[in-house]
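*Asks:* what would the 3D arrangement of this be:
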Amino acid sequence: MLISNLSNIEMYLNVSNNILRGPIPPQISELTMVEAIDLSNNQLSGGVHVTLVGCKNLDLLDLFANNLTDSLPPDLFPLLAFLTSLSVSGNDLNGEIPSNIIVALKCVQSVDLSRNAFTGVIPQGLANLMCIF
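*Replies:* Sure, this is the predicted structure:
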């Protein structure tokens, strides 16, 4: 099934706990109405791409336990204004945590960045979150 065939999904895309491989498909940006995407517990690789910005109504993004690498792109967060929950735990993400992550995610309540290889300083504002791991 092609992701572009799912463009009318308005609520929740859950394909967790499968054996999905390769990068996060760029076509995911066509899911403009989806509010939650759960791709956790797969074997996705590559980076977390700015292509997710097409998901303008995204409230929850769960990328837990994949093989994602590279750093988190700072350009991603200002474009996901409604995101309240972000989990990228259990990957191989590296580099610095973007300093704009909290300022850009105005509605965020829960951020799980654990079990990665981040370096540098913890951005100011993370302590003000309702739930942080």
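*Asks:* hey, let's count contacts and neighbours off CA atoms from now on
*Replies:* Noted.
*Asks:* give the full set of residues in contact with the nearest residue to F133 once chain neighbours are set aside.
*Replies:* In space, and not counting its chain neighbours, F133 is closest to D112: 4.8 Å by CA to CA, 6 or more residues apart in numbering. Neighbouring residues of D112 by CA atoms under 8 Å, 6 or more residues apart in numbering: L86, S87, V88, S89, I132, F133.
*Asks:* also S29?
*Replies:* T51, L52, V53, G54, C55.
*Asks:* tell me how far the closest residue to the second one other than its chain neighbours lies from C55.
*Replies:* I take that to be L52. Sequence neighbours aside, S29 is the residue nearest to L52 in space, at 5.1 Å (criterion: CA to CA, 6+ apart). As for S29, its distance to C55 is 6 Å (criterion: CA to CA, to the nearest Å).
*Asks:* all helices of the protein, in order?
*Replies:* 101-104 (DSSP state H).
*Asks:* what about the strands in it?
*Replies:* 12-14, 21-22, 36-38, 43-46, 60-62, 67-68, 85-87, 94-96, 110-112, 117-119, 131-132 (DSSP state E).
*Asks:* here's the other one to compare against:
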Amino acid sequence: MEENRFEGSIPSSLGNCKKLQVLNLSSNNLNGTIPKEVVSLSSLSISLVMSHNSLTGSLPPEVGKLTNLVELDVSYNRLSGEIPSSLDSCISLERLYLGNNSFKGRIPVSLKSLRGRVLISVPDRLRYFKYLKSPTEFGSSEMRYPCSEKTLNRWSLNNLGRML
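*Replies:* Just a heads-up that it's a prediction; the model follows:
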């Protein structure tokens, strides 16, 4: 259902689709909050993509019920609040995209317990390089950090290495 120019809020009735394995609502004109009924849909086992919309509010803690989900992408929205620590229950998660929102606080240490190779995209303000020794500290082989050219110019490879 991506790129269909849908407008309005995501209907909570999508939570009634008990056999749904993939839900891609990206690149529409959706707004409002993410219904907890959608992120509680345990049948979602491949991907839940809601990127490039105007979703607001927080990422519901019920997202932790998506224990079989491989990909979660809520990037490029207007989400705020803290990243829920319940994400550590998503034990099959391999790709997590949170960037370009207004999340605050630190990346939950609980994400370290995820077993898969996790690719995490987070906003600049959530980077706490001094607390990370390497991306593998989060069970990940790669972490992406969007940063401006101005930021890159301030760093040298040596400095970046010390921060990681």
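*Asks:* before we move on, the earlier item: export the strands of structure 1 to a markdown table and tack on distance to L79 of structure 1?
*Replies:* Shown next, in a markdown table, are those (distance: least, CA to CA, whole Å):
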| stretch | distance to L79 of structure 1 |
| --- | --- |
| strand 12-14 | 19 |
| strand 21-22 | 24 |
| strand 36-38 | 15 |
| strand 43-46 | 20 |
| strand 60-62 | 13 |
| strand 67-68 | 20 |
| strand 85-87 | 14 |
| strand 94-96 | 19 |
| strand 110-112 | 16 |
| strand 117-119 | 22 |
| strand 131-132 | 21 |
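*Asks:* which of those sits closest to I102 of structure 1?
*Replies:* Closest approach to I102 of structure 1 among the strands of structure 1 (CA to CA): strand 110-112, 9.4 Å.
*Asks:* what span of structure 2 is that closest one aligned with?
*Replies:* Under TM-score structural alignment, the match for strand 110-112 of structure 1 in structure 2 covers residues 95-97.
*Asks:* out of the strands of structure 1, which is closest to V103 of structure 1?
*Replies:* Nearest of the strands of structure 1 (CA to CA): strand 110-112, 13.0 Å.
*Asks:* distance between the closest one and the chain's centre?
*Replies:* 10 Å (CA atoms, centre = their mean, to the nearest Å).
*Asks:* check stretch 4-18 of structure 2 too.
*Replies:* Centroid separation for stretch 4-18 of structure 2 versus its chain: 19 Å, with CA atoms, centre = their mean.
*Asks:* which bit of structure 1 covers it?
*Replies:* Taking TM-score structural alignment, stretch 4-18 of structure 2 hits residues 18-32 over in structure 1.
*Asks:* pull out the buried positions in the matching stretch.
*Replies:* Counting neighbours by 16 or more other CA atoms under 10 Å, one finds that the buried residues in stretch 18-32 of structure 1 are L20, I24, Q27, I28, S29, E30, L31, T32.
*Asks:* map G57 of structure 2 across to structure 1 for me.
*Replies:* Aligned counterpart of G57 of structure 2 in structure 1: D70 (TM-score structural alignment).
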